[in-house]
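Student: Sequence first, then the predicted structure:
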Amino acid sequence: MPGATWARRVLLVEDQRIMRVLVAESLRHRGFELDVAADAVQALQVLDTADPDVLVTDVELGSRPDGLELALIARAASPGIGIVVLSNYAAVAERMPSGAEFVDKAELHDPDELAAAIERAVRGPRARGRAGRAPQRTAPESAASQDPVVASLTPHQRRVLALIAAGLSNAEIADRTDSTLRAVERTVSRLFTRLEIANVPAVNPRVIAANRFNRHFGPAAT
């Protein structure tokens, strides 16, 4: 079935090479799609061209911005991104962005702990739009379970799909979700790839995406 093998996309930022390689290998082994960076500068270059579902970052990166500053920059550019912070010091949890997950580096011997934190960060509350500006259409979890592709979407991606179905332009979606236009364009592009409607001749992908949403969520979602 189309989209059945879709994987979460993770941006891993870690300045220690050995730790970076080990964590990346562990996540790939568990089916995650990885972008890897050694510092915030490299990470920001990735964020400018990719659409990761979650940022997994160490706090101390050997230079500025540090991991917590990077998380704030990433969240400002793409409000839907999940955040997982890695550190040996639990006290940093008090300074993390809202909704971020903390993983003690001492627990990285258990890869399932990090994988679970990533999933919590991705599926946690992502309704960070302006008050009173919620989309007209939503995507109930019960309906999403009927389609493995839609079920695998993050809440932010599902919201973007709902807004496409409502007929909004990318600029209007950016306004509704407090995202940058560039971030929305990346998310929409990735959604079209996920739905296998990107770069298909003689097809309007926004129409196909809207029909896909309507078929699964219908009038009850209006």
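Tutor: Received it, and whenever you're ready, just let me know what you need.
Student: From here on, just use CA atoms for contacts and neighbour counts.
Tutor: Will do.
Student: could you pull out the strands for this protein?
Tutor: Using DSSP state E, the strands of the chain run over residues 9-13, 33-37, 54-58, 82-87, 101-104.
Student: would you turn those strands into a markdown table with mean neighbour count?
Tutor: What follows is the strands of the chain, written out as a markdown table (neighbours: other C-alpha atoms under 10 Å):
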| stretch | mean neighbour count |
| --- | --- |
| strand 9-13 | 23 |
| strand 33-37 | 18 |
| strand 54-58 | 26 |
| strand 82-87 | 27 |
| strand 101-104 | 21 |
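Student: so can I have TSV of the ones you listed showing distance to Ala117?
Tutor: Below are the strands of the chain laid out as TSV (distance: least, C-alpha to C-alpha, whole Å):
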stretch	distance to Ala117
strand 9-13	12
strand 33-37	16
strand 54-58	10
strand 82-87	7
strand 101-104	6
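Student: so which of those gets nearest Asp66?
Tutor: The closest of those to Asp66 is strand 54-58. By C-alpha to C-alpha, the value is 8.1 Å.
Student: So which residue is smack in the middle of this protein?
Tutor: Asp53 (2.0 Å; C-alpha atoms, centre = their mean).
Student: Show me the helices in the protein, by range?
Tutor: For the chain, the helices defined by DSSP state H occupy 17-29, 40-49, 67-77, 111-123, 141-144, 148-151, 155-165, 170-177, 181-194, 205-217.
Student: A further structure is provided below for comparison with the first:
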Amino acid sequence: MIGVEEQSGVIRTLVADDQAVVRTAFVNLLNTQEDIEIVGEAADGVEAVRVAAETRPDLALLDIRMPHKNGIEAAREILSGSGGATKVLMLTTFGLDEYVYDALAAGAAGFLLKDATFPELLHAVRVVAAGNALLSPEITKRVIGEFVHARASRLPVHCAGELTTREAEVLILIARGLSNAEIASRLTITDHTVKTHINRLFAKLELRDRAQAVIAAYELGLVRAGDRTE
């Protein structure tokens, strides 16, 4: 998984799903955790945006397929309205590549199928709430590797030339799933230096988080599907 550092403190969470039984199940499960507090529920995308604006949650757990406004549109508005303070974790019963790509492009930091185990869900909530990306290797390979080149690139190719050699190296390693500590070890530099490079490349490419960094690495051709991680 990309992103292994978890949130400390109580995670104020919004759960949005149009299926009442599913929504209640998620709420009840998450409420069993001392570090997670449910601050709102929503049955559709419009309600999710409204409740998020009222409660300012740390994390919004959104179903992709909802009436009136789908989860991707809701995610985009929630992220914009909170200035990125609210993190978004997407849930769906559908493993369609296009939905995953669109969710990440909208700014979602994590994506899980609804058949994920309870421990996997808890881990995802904590990782995404901490501001990290959580993408399974399967999603990284299938979605970003296949769909980025099939669509018009969000980033002009010349953007790659704006990165220093070291920044490009760091971006490649982020796309391959390495943590900051692993990047530091691989490049024989300090954690602080890694963070400096990440901040600079994020600013140059106008990236919000590591999920978008993965997409950017593929869009710029720095990483391709099937590349080895060694």
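Tutor: Thanks, I have the structure now. Predicted model, so just to flag it, every value in this text is computed and none were measured.
Student: With respect to burial, which of the helices of the first structure scores highest?
Tutor: helix 155-165 (a mean of 23; mean count of other C-alpha atoms under 10 Å).
Student: From Ala168 of the second structure, how far off is whichever residue in the second structure pairs up with Leu27 of the first structure?
Tutor: Using TM-score structural alignment, the partner of Leu27 of the first structure in the second structure is Leu30. Separation of Leu30 of the second structure from Ala168 of the second structure (C-alpha to C-alpha, to the nearest Å) stands at 39 Å.
Student: likewise Thr55 of the second structure?
Tutor: Thr55 of the second structure is 38 Å from Ala168 of the second structure, by C-alpha to C-alpha.
Student: just Val21 of the second structure next, same as before
Tutor: 46 Å.
Student: still on that earlier bit, looking at the strands of the first structure, spot the one closest to Asn211 of the first structure.
Tutor: Nearest to Asn211 of the first structure, of all the strands of the first structure, is strand 9-13, at 25.4 Å by C-alpha to C-alpha.
Student: same for that closest one, what does it pack against?
Tutor: With contacts taken as 3 or more C-alpha pairs under 8 Å, 6 or more residues apart in numbering; DSSP states H and E, strand 9-13 of the first structure sits against helix 17-29, strand 33-37, helix 40-49, strand 54-58.
Student: mind redoing it with 7 Å?
Tutor: Here strand 9-13 of the first structure touches strand 33-37, strand 54-58, going by 3 or more C-alpha pairs under 7 Å, 6 or more residues apart in numbering; DSSP states H and E.
Student: do you know which of these lies nearest Glu119 of the first structure?
Tutor: Closest among those, using C-alpha to C-alpha: strand 54-58, at 8.9 Å.
Student: what range in the second structure matches that closest one?
Tutor: Under TM-score structural alignment, strand 54-58 of the first structure corresponds to residues 59-63 of the second structure.
Student: What residue in the second structure is paired with Leu77 of the first structure?
Tutor: Actually, residue 77 of the first structure is Ala rather than Leu. Under TM-score structural alignment, Ala77 of the first structure pairs with Gly81 in the second structure.
Student: ignore the last one, Val122 of the first structure
Tutor: So, by TM-score structural alignment, Val122 of the first structure is matched to Ala129.
Student: Give the full set of residues in contact with its match.
Tutor: Going by C-alpha atoms under 7 Å, 6 or more residues apart in numbering, Ala129 of the second structure touches Gln7, Ile11, Asp58, Leu59, Lys87.
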